[in-house]
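Visitor: Next come a sequence and a model predicted from it.
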Amino acid sequence: MDLIVQKMEGKIVRALKQLVLFGWEQSLSCLFPVIIFASLAFTQIVTLPFLPRYDWLLLICLLMQWGMVRSGLETRDELKVITLFHLIGLALELFKVHMGSWSYPEEGYSKIFGVPLYSGFMYASVASYLCQAWRRLNVELVKWPPFYIVVPLAAAIYLNFFTHHYWIDIRWWLSGLVMIVFWKSWVIYEVGGTRYRMPIALSFVLIGFFIWIAENIATFFGAWEYPNQTDAWSLVHLGKVSSWLLLVIVSFLIVATLKRVKGNNSTSMGTSESL
C-alpha cells in the first residue's frame, strides 16, 4: 500500500513539475505580447513627454523587436514571418477601422487613416509567440493536410474578415471545414524531455480563448476601442472568440506552412537554420 502511495505521489510531483516547466516555456514564448501589455498599462497610467501615447508604443515595439533579434531570442527568418504578420494585421486594421468595427480615438503622428502603426505589432506578437513556442517545445505536426488544401483554407478565412461586411458571414462554415480538414491532425510537443500530443483543433481553440482574454486586457488599457466601449469599458463579447480562433488558425497555418517549406529547403541544401 505504501509503495502504491509513493508511486502516486511521485507521479503527482512529476506532473506538477512538468506543468510548471510547460508554463515557464510558455511565458518565455509570450515575451513579446507581455512587453506590449506592460507598455499599454504603463503608458495608460504614466503620461510620457514629447510624443503622443501611440507613438511611444510604436517606438517601444520597434526597440523590443530589435532587441529580440539582436539578443538571439528571435532568428532572422522568424523576423521575416513576424514582419509578414505585421503587414497582414495592419491591412486588416485599416479595413476594420474604416468599417467602424473598432477605433483608435487618441492622437498620434504614426496614425495612417485612423490606425496607429503599433497595432500591427499586436498581430506580429501572435506570430512571435507561435515561432517561439514552436522552437522551445520542439513542435512536430502529425498528419498535416496537403499544401493545396491548407493555403486556400487560410486565404478563405482571412478574406472572410473583409467580405462578410458586403456578403454573408461564412465563419461557421469555415470553422466546420477546419474541423474536417484537421480531424486526424495532431501537434506533438516536448516538455522536460517527455513528448506529449494534442489534437491541432484543440490547440486552435485554446490559443484563441487566451487571445480573447488578452484582448480584454488590451482594451481595458486602451489599446483600441469597440463601439460599446466608448462611454465605459466593458467585457469583449464572448462571440469574438470565434474571430480570434479563425485568426489563430490563419496564423498557425502560415507559420506551419513556412516552417515546412523552410525545412524542406534546409534538408535539400544541407543546412540546419530553423525558422
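Guide: Arrived safely.

Visitor: going forward, measure contacts between C-alpha atoms and count neighbours the same way
Guide: Noted.

Visitor: so residue 101 makes contact with residue 227?
Guide: Yes - assessed by C-alpha atoms under 8 Å, residue 101 is found in contact with residue 227 at 7.2 Å.

Visitor: Could you tell me how far residue 90 is located from residue 218?
Guide: 17 Å (C-alpha to C-alpha, to the nearest Å).

Visitor: Looking at these two, which one has more neighbours?
Guide: A count of neighbours by other C-alpha atoms under 10 Å puts residue 90 above the other of residue 90 and residue 218, at 23 against 20.

Visitor: quick one: contacts for that one?
Guide: Listed by C-alpha atoms under 8 Å, 6 or more residues apart in numbering, the contact set of residue 90 reads 117, 119, 120.

Visitor: Quickly find the element holding it.
Guide: Applying DSSP states H and E as the criterion places residue 90 in helix 76-99.

Visitor: Okay, buried residues for that helix please.
Guide: 77-79, 81-90, 92-94, 96-97 (16 or more other C-alpha atoms under 10 Å).

Visitor: ok, now stretch 140-158?
Guide: So stretch 140-158, judged by 16+ other C-alpha under 10 Å, has buried residues 141, 144, 150, 153, 154, 156, 157, 158.

Visitor: so where does the fourth one fall, helix or strand?
Guide: Secondary structure assignment for residue 153, by DSSP H and E: helix 147-163.

Visitor: what residues does that helix touch?
Guide: Under C-alpha under 8 Å, 6+ apart, the answer for helix 147-163 is 92, 95-96, 169-171, 174, 178, 246-247, 249-250, 253-254, 257.

Visitor: Now do the helix ranked longest in the chain: distance to the chain's middle.
Guide: If you go by DSSP state H, the chain has its longest helix at helix 240-269. In this view, helix 240-269 has its centroid 11 Å away from the chain centroid, taken as C-alpha atoms, centre = their mean, to the nearest Å.

Visitor: do the same with stretch 235-253
Guide: On the basis of C-alpha atoms, centre = their mean, stretch 235-253 sits 10 Å off its chain's mean C-alpha point.

Visitor: How about stretch 76-93?
Guide: 11 Å.

Visitor: which SSE is the residue nearest the centre of the chain in?
Guide: The residue lying closest to the centre of the chain (C-alpha atoms, centre = their mean) is residue 126, at 2.2 Å. In the assignment (DSSP H and E), residue 126 maps to helix 119-136.

Visitor: next one: residue 145
Guide: Assigning secondary structure by DSSP H and E places residue 145 outside every helix and strand.

Visitor: let's bring in a second model and compare:
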Amino acid sequence: MALLALDNWLIREKSHEGLSGFRRFLVEFGCFGLKEARACLFAGLFFAAVFLVPRAGLAGIPRYDLLLVIALLIQGWMVLAKLETLDELKAICLFHVVGFALEVFKTSGAIQSWSYPDFAYTKLFGVPLFSGFMYAAVGSYIIQAWRLFDLRIRHHPPYWMAVVIAVLIYANFFTHHYWVDYRWYIAACLAGLYARSSVIFRPYDRDRSMPLLLGFLLIGFFIWVAENISTFFSLWHYPNQLGAWSIVHVGKWSSWSLLVVMTFTIVANLKHVKARIHVPE
C-alpha cells in the first residue's frame, strides 16, 4: 500500500511554475532519482539478494537455488501488490524465456562464452533458472519507468520495422558464432531507423525529452556496470575471469544496448503502451 501511495504521488499531475533556476533543478533531479529508484525495484531487490546471499548458500540450499526462490517471491509480491499487471507479467515471462534460451546457447560446450561455476538443483542444461530473471529485470525496469515517467515516443518507427530489427538483434547473438558478426551493420540500421525518435518523460511537472538512441545507450551502460559487479561476486564468469577477476570487456556495453532495444520493442507492443506511444508534433 505504501508503494502504491508513492506511485500515485509520483505520477500525479503537478504544477509549480514558481520554481526556477537551481531550485527547480534540485527538485526535478530529486524527483527523477526517486522515480528511477522506484522503477528499479525488482532489479534492486534481486541484485541485493545477489550481494547478500553467501556463495556457499544458506542452510544447505545452494546460492543459485535461493536466488531463484527470491526472484519468484519478488515477482509474485509485485503482482499481488498491483505494482505490475498480469499483462506486464506475461511480457516479463517472455523476457525470462528469451534470456534463458540465450544463456543456454552461450554456455553450451561448443560456445562457452561464460559459465556458472556453482552447483544448483535448479540448473537446466547447465544454466541456473534464476538467470532468466536478470533479463526480466531489464524488462521490469522499462515497464515501470514507462508508467512512472509517463513516457511517450515522438517519431517512433513503423512497428514492423522495429520488430524486424529486434529479431535480427536476437538472431545475431546466436549466428555470429558460426557466421559473420553483423552487430555493427544492425546497429547502423538501428541508428537510421531511430534517428528522429525521441523519448518524452516527466520527472516532475514539466515534460523533458532526449534522443531515444541515447536512452538505449545509457541503460546498456548501467547494465554493463551491474554485470561487472555480478562477475566480481562470482555469480558467473567469463573465460578471462577464471584465474582472477577483471573488468568485463567494454564491447559488452554494445551487446547490452542492443538487447535493451529488443526489450524496448517487446514493451512497446503492450496494449496500453502501444495505444499512446505516439505524440502529436
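Guide: Alright, I've got the coordinates. These numbers come from a predicted model, not from an experiment.

Visitor: thinking again about what came up before, if you line the two up, which stretch of structure 2 does the helix holding residue 153 of structure 1 fall on?
Guide: Matched against structure 2 by TM-score structural alignment, helix 147-163 of structure 1 falls on residues 159-175.

Visitor: got it, and stretch 178-193 of structure 1?
Guide: Going by TM-score structural alignment: stretch 178-193 of structure 1 matches residues 190-205.

Visitor: With adjacent residues omitted, what lies nearest to the alignment partner in structure 1 of residue 104 of structure 2?
Guide: By TM-score structural alignment, residue 104 of structure 2 lines up with residue 94 in structure 1. Nearest non-adjacent residue to residue 94 of structure 1, counting by C-alpha to C-alpha, 6 or more residues apart in numbering: residue 115, 6.2 Å away.

Visitor: contacting residues for the equivalent of the residue nearest to the centre of structure 1 over in structure 2?
Guide: In structure 2, the residue matched to residue 126 of structure 1 (TM-score structural alignment) is residue 138. Contact analysis of residue 138 of structure 2 by C-alpha under 8 Å, 6+ apart lists 43, 260, 263.

Visitor: Skipping adjacent residues, who's closest to the first one in space?
Guide: This means residue 43 of structure 2. Nearest non-adjacent residue to residue 43 of structure 2, counting by C-alpha to C-alpha, 6+ apart: residue 137, 5.0 Å away.

Visitor: returning to what we had before: turn the contacts of residue 138 of structure 2 into JSON lines, columns for neighbour count and distance to residue 243 of structure 2.
Guide: Converted to JSON lines, those look like this (neighbours: other C-alpha atoms under 10 Å; distance: C-alpha to C-alpha, whole Å):
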{"residue": "43", "neighbour count": "24", "distance to residue 243 of structure 2": "28"}
{"residue": "260", "neighbour count": "24", "distance to residue 243 of structure 2": "30"}
{"residue": "263", "neighbour count": "24", "distance to residue 243 of structure 2": "33"}
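
Visitor: could these go into a markdown table alongside distance to residue 143 of structure 2?
Guide: Listed next are the contacts of residue 138 of structure 2 as a markdown table, based on distance: C-alpha to C-alpha, whole Å:
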| residue | distance to residue 143 of structure 2 |
| --- | --- |
| 43 | 12 |
| 260 | 12 |
| 263 | 10 |
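
Visitor: How many residues are close by the residue mapped onto residue 120 of structure 2 from structure 1?
Guide: With TM-score structural alignment defining the correspondence, residue 120 of structure 2 maps onto residue 108 in structure 1. By other C-alpha under 10 Å, the residues close to residue 108 of structure 1 number 18.

Visitor: Doesn't residue 108 of structure 1 belong to a helix?
Guide: No - applying DSSP: H, G, I helix; E, B strand; the rest coil, one finds residue 108 of structure 1 to be coil, outside a helix.

Visitor: residues touching the spatially closest residue to residue 121 of structure 2 that is not a sequence neighbour, list them.
Guide: Nearest non-adjacent residue to residue 121 of structure 2, counting by C-alpha to C-alpha, 6+ apart: residue 65, 6.6 Å away. Counting by C-alpha under 8 Å, 6+ apart, residue 65 of structure 2 touches 120, 121, 122, 128, 130.

Visitor: For residue 65 of structure 2, what is the corresponding residue in structure 1?
Guide: Mapped onto structure 1 by TM-score structural alignment, residue 65 of structure 2 lines up with residue 55.

Visitor: gap between its match and residue 38 of structure 1?
Guide: With distances taken as C-alpha to C-alpha, residue 55 of structure 1 is found 15 Å from residue 38 of structure 1.

Visitor: And residue 260 of structure 1, by the same measure?
Guide: 33 Å.

Visitor: Can you say which helix or strand has residue 168 of structure 1 in it?
Guide: Under the criterion DSSP H and E, no helix or strand holds residue 168 of structure 1.

Visitor: Equivalent analysis for the one 4 residues further on, please.
Guide: Assigning secondary structure by DSSP H and E places residue 172 of structure 1 in helix 171-181.

Visitor: Work out the gap between that helix and the centre of the chain.
Guide: 20 Å.

Visitor: Buried residues in that helix, which are they?
Guide: Neighbour counts over helix 171-181 of structure 1 (16+ other C-alpha under 10 Å) mark 171, 174, 175, 178, 181 as buried.

Visitor: could you dump these to TSV with distance to residue 23 of structure 1?
Guide: Shown next, in TSV, are the buried residues of helix 171-181 of structure 1 (distance: C-alpha to C-alpha, whole Å):
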residue	distance to residue 23 of structure 1
171	31
174	31
175	28
178	27
181	29
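
Visitor: In space, what's closest to residue 211 of structure 1 - neighbours in sequence excluded?
Guide: Using C-alpha to C-alpha, 6+ apart and skipping the chain neighbours, the partner closest in space to residue 211 of structure 1 is residue 244 (6.8 Å).
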